[in-house]
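Student: generate coordinates for the sequence data below:
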Amino acid sequence: MSDQGADGDAAIHILYIDDDDALGMLMRRNLGRRGFQVHLALDGKAGLERLAEGGIDAIVLDHFLKGETGLDILPSIVAIPDHPPVIYATGSVDTSVAVAALKAGADDYVLKSASPDYFDLLAAALDQGLERARFRRDTLKAQDEIRQARDRAELMLAEVNHRIANSLGLVAALIRMQASVAKDKGTVDALQETQMRINAIASVHRRLYTSHEVGTVQLDEYLENLLNELEASMRDDERPHRIALVCRGLNLSTDKVITLGLIVSELVTNAFKYAYPESVPGEIRVTVACSEDGLLTVHVEDDGVGFDRNAAAKGTGLGTKILSAMASSLKSEINYDPDHQGTRAILVFSID
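Tutor: Model prediction:
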């Protein structure tokens, strides 16, 4: 039984809607001995008006009223947000009345009589209805607190991703400035490659900041943005190449997206630099497909001069080490199609 009523006092306030005034007085006396304070209403209109005043913890609604039934009033009660529990009282032995009342939103029903047992049953039904209502309120409050905590966490995480993306963007800008004043071509190339790797990671955090997802990134949007940036930064008269992407919509975890972004960035950069003769335009294609058993297959291919894996590494060889390490972190490895004219790198890994 509740310790306090809806208006804060010690009593539990019950609204009893019944056109039998004598039974109402009997109800007030009997339930009063059980700790309830009963407010009487002789018809539905008076009951709804009293309910609108507030301070009611539960309602006992009679079925037979003058010119109406409790089923006519019940929809107006349950339409009230967080309405008090309703115990439907009926003298009818027709079970369809009770079923209709429960379907319409009543918490319970009792068979009406003037015997002492009736008031005991009604008090028990009221206690149970009040307990269920208290449980619903507590559940809604807990859910609301969880939603608020989640919203705060998502807001903080978005701010963190924003700051990380900005910081990485600043680092990339500093490296670009350093490359612009470097004289040695090898140094310039190394700095530009480092800048692209940083951009690949920063792009993930920008996606996390601008989307409503917390731990996943829309892969096709991320790769499209990443490849557009790569093409814009590398395409010139000496390397007039285009990048084409085929990728269906797929959400991928943040750590896997970062790793995949670095791999794709390295492979596309290598193709841009080495696949085609100088000033000869070519296409670099990135294809991503996911199988029903959760395996993601990534192809990065061109139609250029081909790739001899046994030849000495061009440049510093750091890119090859990065590719091997990143593929290993995905529990996979990068293979090359020997039958493809040009170069086709293949990566297959589980998205689970």
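Student: going by C-alpha atoms from here, please, whenever you check contacts or count neighbours.
Tutor: Noted.
Student: which non-adjacent residue is nearest residue 39?
Tutor: Among residues not flanking residue 39 along the chain, residue 15 sits closest, at 4.8 Å (CA to CA, 6 or more residues apart in numbering).
Student: in the stretch 51-200 of the chain, which spans are strands?
Tutor: With DSSP state E, counting those that start in this stretch as the criterion, the stretch 51-200 of the chain has strands at 58-62, 64-65, 68-69, 86-90, 108-111.
Student: can you put those in TSV and add distance to residue 320 and mean neighbour count?
Tutor: Putting the strands of the stretch 51-200 of the chain into TSV (distance: least, CA to CA, whole Å; neighbours: other CA atoms under 10 Å) gives the following:
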stretch	distance to residue 320	mean neighbour count
strand 58-62	73	26
strand 64-65	85	17
strand 68-69	82	14
strand 86-90	72	25
strand 108-111	72	19
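Student: need these in TSV (columns: distance to residue 29).
Tutor: What follows is these, written out as TSV (distance: least, CA to CA, whole Å):
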stretch	distance to residue 29
strand 58-62	15
strand 64-65	21
strand 68-69	25
strand 86-90	17
strand 108-111	18
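Student: closest one to residue 122 among these?
Tutor: Residue 122 lies closest, by CA to CA, to one member of these: strand 108-111, at 6.6 Å.
Student: what's the neighbour count on residue 215?
Tutor: 12 (other CA atoms under 10 Å).
Student: and it, how far from residue 209?
Tutor: Note on residue 215: its distance to residue 209, by CA to CA, to the nearest Å, is 11 Å.
Student: list residues touching both of these two?
Tutor: With contacts defined as CA atoms under 8 Å, 6 or more residues apart in numbering, no residue is shared by residue 215 and residue 209.
Student: to compare against the first, here's another:
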Amino acid sequence: MPLSIRRVLYIDDDPGMGRLVQKALARRGFEVELATDADSGLDLIDQGHFHVVALDHFLPTGTGLDVLEVLRGRQGAPPVVYVTASAETTVAVQALKAGAVDYVPKTIAAEFLELLTSAIDQAIQNARLKRAKEIAEQEVREARDRAEALLAEVNHRVANSLAIVSSMVRYQLKAIEDPVCRAALAETDARILAVAGVHRRLYTSANVRSVAIDEYLQGLVSDLASSMRQAGHRSQLRVETSPGEVPTDRAVSIGVLVTELVTNAFKYAYPEGGEGDILVRLSCEGDTARITVEDEGIGWHGEGAPKGTGLGSRIVQSMARSLGGELFWLPRAKGTAVGVSFPLLRPA
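Tutor: Below is the predicted model of the structure:
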């Protein structure tokens, strides 16, 4: 059908008024079909494409409100301009609430035809704009879905690649006897697992924009415990979490931060082959999260030079700053409790 043809269905129980409207609209470039009752009007709507329906209030059986009720349940039904001779404004209000896009008071004056033509024109234009908007929104949704599917595949591939790198590091770890080298490789493996865990969470989740931080930390702690056992550490690692969501880029910083704190606890809390408990605790309240790593070892309160090379401490400080938080040490009679409090979302 050519786009220039605008088809209108006029439903009115008055055949004379119907013919008058048909002729008047035809002179203005409309193609008009007539129906004198609700059933025949609905049949015509089912059979052909109409850009708009002009619907009279009083019909042989029921009212136009009944027709509106039927059309409201149909997908892709044409817009309806309601025509009423009733002097009561409540009828027009009821029609608009029932789904009509406009209404026109029905009179015998020429003004009625002008108002009807204008309302039909406006209804057609609004319907085209609405359809164009729906198409654009659908295209945006499809583009977003394709992008998210592609991103999930990228995260899958990155996680797999990091898992391969981790496996290589572990093979190398088994072949080395020097305790210093073994400890360095174990730390490297833990850092790789922290980043890989974020990508694994992303490609297995329906949401690629954020990570459930509680679930991520539970998986990370499990990986860290396995990695530390392979490096010869015997301390027990536990985790306590509360639910919370963070953007994906912040999840990486959190994972690296926790990995460094846990690794330091394994290395320095229980020296000379000792062992004990290490607890990772996450609490989320409102828009703020708080993570602590606690042990019952020899204790350190952040004063003085860090042990070892100091690389882990520098990484922890860097990750805390990237999260917009600050490190803190909690007073304890025995052991160390170190953590960071930070906003779940990136500060504006």
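Student: TM-score for these two?
Tutor: For these two chains in superposition, a TM-score of 0.92 is obtained (TM-score structural alignment, normalised by the length of structure 2); 345 aligned residues with a CA RMSD of 2.1 Å.
Student: out of the strands of the stretch 51-200 of structure 1, nearest to residue 309 of structure 1?
Tutor: Of all the strands of the stretch 51-200 of structure 1, strand 108-111 comes closest under CA to CA, at 77.5 Å.
Student: mean shift between that closest one and structure 2?
Tutor: Compared with structure 2 after fitting, strand 108-111 of structure 1 deviates on average by 1.1 Å (mean CA distance after the TM-score superposition for structure 1).
Student: before we move on, what about stretch 257-274 of structure 1?
Tutor: Mean deviation of stretch 257-274 of structure 1 relative to structure 2 after superposition (mean CA distance after the TM-score superposition for structure 1): 1.5 Å.
Student: quick one: what's aligned to the residue nearest to residue 39 of structure 1 in structure 2?
Tutor: Under the alignment (TM-score structural alignment), residue 15 of structure 1 maps onto residue 9 of structure 2.
Student: what of residue 231 of structure 1?
Tutor: Using TM-score structural alignment, residue 231 of structure 1 lines up with residue 225 in structure 2.
Student: what residues in structure 1 pair up with stretch 55-70 of structure 2?
Tutor: Going by TM-score structural alignment: stretch 55-70 of structure 2 matches residues 61-76.
Student: start to end distance for the matching stretch?
Tutor: 12 Å.
Student: so how far is it from its chain's centroid?
Tutor: Remark: stretch 61-76 of structure 1 is offset 42 Å from the chain centroid, using CA atoms, centre = their mean, to the nearest Å.
Student: same question, stretch 78-95 of structure 2
Tutor: Averaged C-alpha coordinates place stretch 78-95 of structure 2 at 40 Å from its chain's average position (CA atoms, centre = their mean).
Student: re the thing from before, in what helix or strand does the match of residue 231 of structure 1 lie?
Tutor: helix 213-230 (DSSP states H and E).
Student: mean shift between that helix and structure 1?
Tutor: Here the mean offset of helix 213-230 of structure 2 against structure 1 after fitting is 1.4 Å, by mean CA distance after the TM-score superposition for structure 1.
Student: show the subsequent helix or strand relative to that helix.
Tutor: Remark: after helix 213-230 of structure 2, the chain's next helix or strand is strand 236-240, criterion DSSP H and E.
Student: list the buried ones in that following strand?
Tutor: 237-239 (16 or more other CA atoms under 10 Å).
Student: residue 312 of structure 2 versus the aligned residue in structure 2 for residue 344 of structure 1, what's the distance?
Tutor: By TM-score structural alignment, residue 344 of structure 1 lines up with residue 337 in structure 2. Residue 337 of structure 2 sits 16 Å away from residue 312 of structure 2, going by CA to CA.
Student: cool, and residue 239 of structure 2?
Tutor: In terms of CA to CA, residue 239 of structure 2 sits 21 Å off from residue 312 of structure 2.
Student: same deal with residue 171 of structure 2?
Tutor: Residue 171 of structure 2 is 23 Å from residue 312 of structure 2, by CA to CA.
Student: who has more neighbours out of those two?
Tutor: Using other CA under 10 Å, the more surrounded residue of residue 171 of structure 2 and residue 312 is residue 312, with 20 against 11.
Student: residues in contact with the corresponding residue of structure 1 for that one?
Tutor: Aligned counterpart of residue 312 of structure 2 in structure 1: residue 319 (TM-score structural alignment). Contact analysis of residue 319 of structure 1 by CA under 8 Å, 6+ apart lists residue 266.
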